[in-house]
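Chemist: the sequence isn't on hand, but the structure is:
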């Protein structure tokens, strides 16, 4: 029987069998990125001239859309499509899974008049150019029934509760041991909200070939994005071809897909032509996930030589 020492001793026969450890490895996409020739999701060349989408996001943190006036936007130059929660095509029910072994459920866009967070999509415009799409989007007038929202983290700690099925764990008699410890530490550490601030915003270029959709999108978890889009569109996963060749920064903030993916695919199907959709820099700060603020209290009891009690 081998001893622990035997396992810890490097074996010259099996060590670094690929010969790559310790060697510099060229990144094939490096020159493409630094020369500006790597096609990111929004820059992918579509099979035919694409049209451009612009997202309108909520101006409140919680409530409902009481009224929305899109008349001026619809009459604006170059506009091809204007959607709200009343006019967007049918999508899979939120959380639904119809495909076997689906990794992500349906995540419909504007599936109701409810506003769940500041920066949520409340309207969408597609036009012949990005300038026309954004100009039309700015003409949409939204009236809200605003509700109270939890936005102050430290002030709202009293509202905290454990998620279903989870509970705090206590092992031993901490209070007695802490009181008797010769050395104690009782500190509270905080961290603020942090946005990922990727160089490349979340963006998608989409087109259809019959019943199959091709989407180039900026996402880190490719299979999850494919499945989420299939569930949202209510089509088989095999009919979604999702590609993400280059990502201009992710940091976990692109681990999931966002409304740009679904809206581009839905609009491309509706208009029967390629559609490009990208979040603005401001919308990236609001409509995508972030690293939440934290408050952590740490208490330790120890002996003078550092042994935790």
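Modeler: Structure received. The structure presented is a predicted model; accordingly, all values stated were derived computationally and were not measured.

Chemist: can we go C-alpha only for contacts and neighbour counts from here?
Modeler: Fine.

Chemist: and for the helix or strand hosting residue 277, what's in contact with it?
Modeler: Secondary structure assignment for residue 277, by DSSP states H and E: strand 275-278. Residues from elsewhere that reach strand 275-278 (C-alpha atoms under 8 Å, 6 or more residues apart in numbering): 42, 50-55, 201-207, 260-261, 263-265, 267-268.

Chemist: and after that strand, which helix or strand comes next?
Modeler: Taking DSSP H and E, what comes next after strand 275-278 is helix 281-287.

Chemist: same for the one helix or strand residue 266 maps to, what does it pack against?
Modeler: In this structure, residue 266 sits in helix 259-271 according to DSSP H and E. In terms of contact count using 3 or more C-alpha pairs under 8 Å, 6 or more residues apart in numbering; DSSP states H and E, helix 259-271 is assigned the packing partners strand 203-209, strand 212-217, helix 222-233, strand 275-278.

Chemist: make it 6 Å
Modeler: strand 203-209, strand 275-278 (3 or more C-alpha pairs under 6 Å, 6 or more residues apart in numbering; DSSP states H and E).

Chemist: between these, which one is closest to residue 125.
Modeler: Evaluated over the helices and strands packed on helix 259-271, closeness to residue 125 peaks at strand 275-278, with 9.9 Å, by C-alpha to C-alpha.

Chemist: comparison target, given below:
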């Protein structure tokens, strides 16, 4: 069955510059959405989505809400596209070693030509980089094969996450991509408020973790975890969660900033006979561990079979 699915391989080592270039492109798009979209809880209004073309912001309001536009990295044509509700379309190529600075400049000019007024804090977020986007010339490594493979995996994961999401009756976020860390995520909430964070905690964290939650995601690796992997964590982290079983057998509990996090590497998933079933098993086992130890009302929060309604 694994051969029938034909999931592509994906590696962090050897692709760091390609990943960071794409990451910074997505941050620029995400910051434009952040500045233009009305607030929604837990930062759900700033995220991006996997689409049939690639990765997109979805509709973003402008012109005092009379119109919308979207921005999409088209992984088939390898171009950045902007569409408006007025029927306008503009694009530029992502090939020929376009730098982050070039991307930022061309997108800014294109939006201006479309009479879309937006001003962002033009610096990367949470990637240990202080340069403004307009001066980042060292990242110019957009690459067709890496981007298409990464998107193809995201597209598949998006579908599995949506199936998993549909099994829960409580408050659940959309399956979406957080551009600050470039991870595709879905989060379940118990409905109970979480303990207040310290006053010095980041505003982004205070809004993201205002309520008890169990989050699940996939990301392409970083310096701390140098390979693509699936993860899950419970907030607040209950005592003893890391003693609960995980599936498949290659999944494990690891330390993440002092709290247990369930982890399944993408390479281990590819070795299973049925990756979709294995990923769903991982998600379910991580949820069961967190919900049990945090005393969630598991039965009430489980979607019943339709014939039982």
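Modeler: Here it is on my side, so go on. No experiment lies behind these values; they were computed from the predicted model shown.

Chemist: superposed, what's their TM-score?
Modeler: Their TM-score after superposition, calculated using TM-score structural alignment, normalised by the length of the first structure, is reported as 0.22; 119 aligned residues with a C-alpha RMSD of 6.8 Å.

Chemist: related to what we said a few turns ago, show me what counts as buried in the strand holding residue 277 of the first structure.
Modeler: 275, 276, 277, 278 (16 or more other C-alpha atoms under 10 Å).

Chemist: just curious, which of these is nearest to residue 185 of the first structure?
Modeler: Among those, and counting by C-alpha to C-alpha, the member closest to residue 185 of the first structure is residue 278, at 48.2 Å.

Chemist: surely residue 261 of the second structure meets residue 234?
Modeler: No - using C-alpha atoms under 6 Å, residue 261 of the second structure is not in contact with residue 234, being 7.8 Å away.

Chemist: what about these two, which has more around it?
Modeler: residue 234 (26 against 20; other C-alpha atoms under 10 Å).

Chemist: what residues does the helix holding residue 266 of the first structure touch?
Modeler: 203, 204, 206, 207, 274, 275, 277 (C-alpha atoms under 6 Å, 6 or more residues apart in numbering).

Chemist: same check on stretch 204-219 of the second structure?
Modeler: 42, 183-190, 192-194, 228-235.

Chemist: contact partners for residue 4 of the second structure?
Modeler: Residue 4 of the second structure neighbours (C-alpha under 6 Å, 6+ apart): none.

Chemist: how close does it sit to residue 276 of the second structure?
Modeler: To residue 276 of the second structure, residue 4 of the second structure is 12 Å away according to C-alpha to C-alpha, to the nearest Å.

Chemist: whatever helix or strand residue 214 of the second structure lives in: what's the following helix or strand?
Modeler: Per DSSP H and E, residue 214 of the second structure falls inside strand 211-219. Sequence-wise, the next helix or strand downstream of strand 211-219 of the second structure (DSSP H and E) is strand 229-235.

Chemist: quick revisit: could you check the angle the strand holding residue 214 of the second structure makes with strand 229-235?
Modeler: Here the directions of strand 211-219 of the second structure and strand 229-235 differ by 170 degrees (axes from the mean of the first three to the mean of the last three C-alpha atoms, to 10 degrees).

Chemist: if I look at residue 289 of the second structure, how far off is residue 253 of the second structure?
Modeler: Distance from residue 289 of the second structure to residue 253 of the second structure, by C-alpha to C-alpha: 11 Å.

Chemist: now the contacts of helix 259-271 of the first structure as JSON lines including distance to residue 34 of the first structure?
Modeler: Below are the contacts of helix 259-271 of the first structure laid out as JSON lines (distance: C-alpha to C-alpha, whole Å):
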{"residue": "203", "distance to residue 34 of the first structure": "20"}
{"residue": "204", "distance to residue 34 of the first structure": "22"}
{"residue": "206", "distance to residue 34 of the first structure": "26"}
{"residue": "207", "distance to residue 34 of the first structure": "28"}
{"residue": "274", "distance to residue 34 of the first structure": "27"}
{"residue": "275", "distance to residue 34 of the first structure": "27"}
{"residue": "277", "distance to residue 34 of the first structure": "24"}
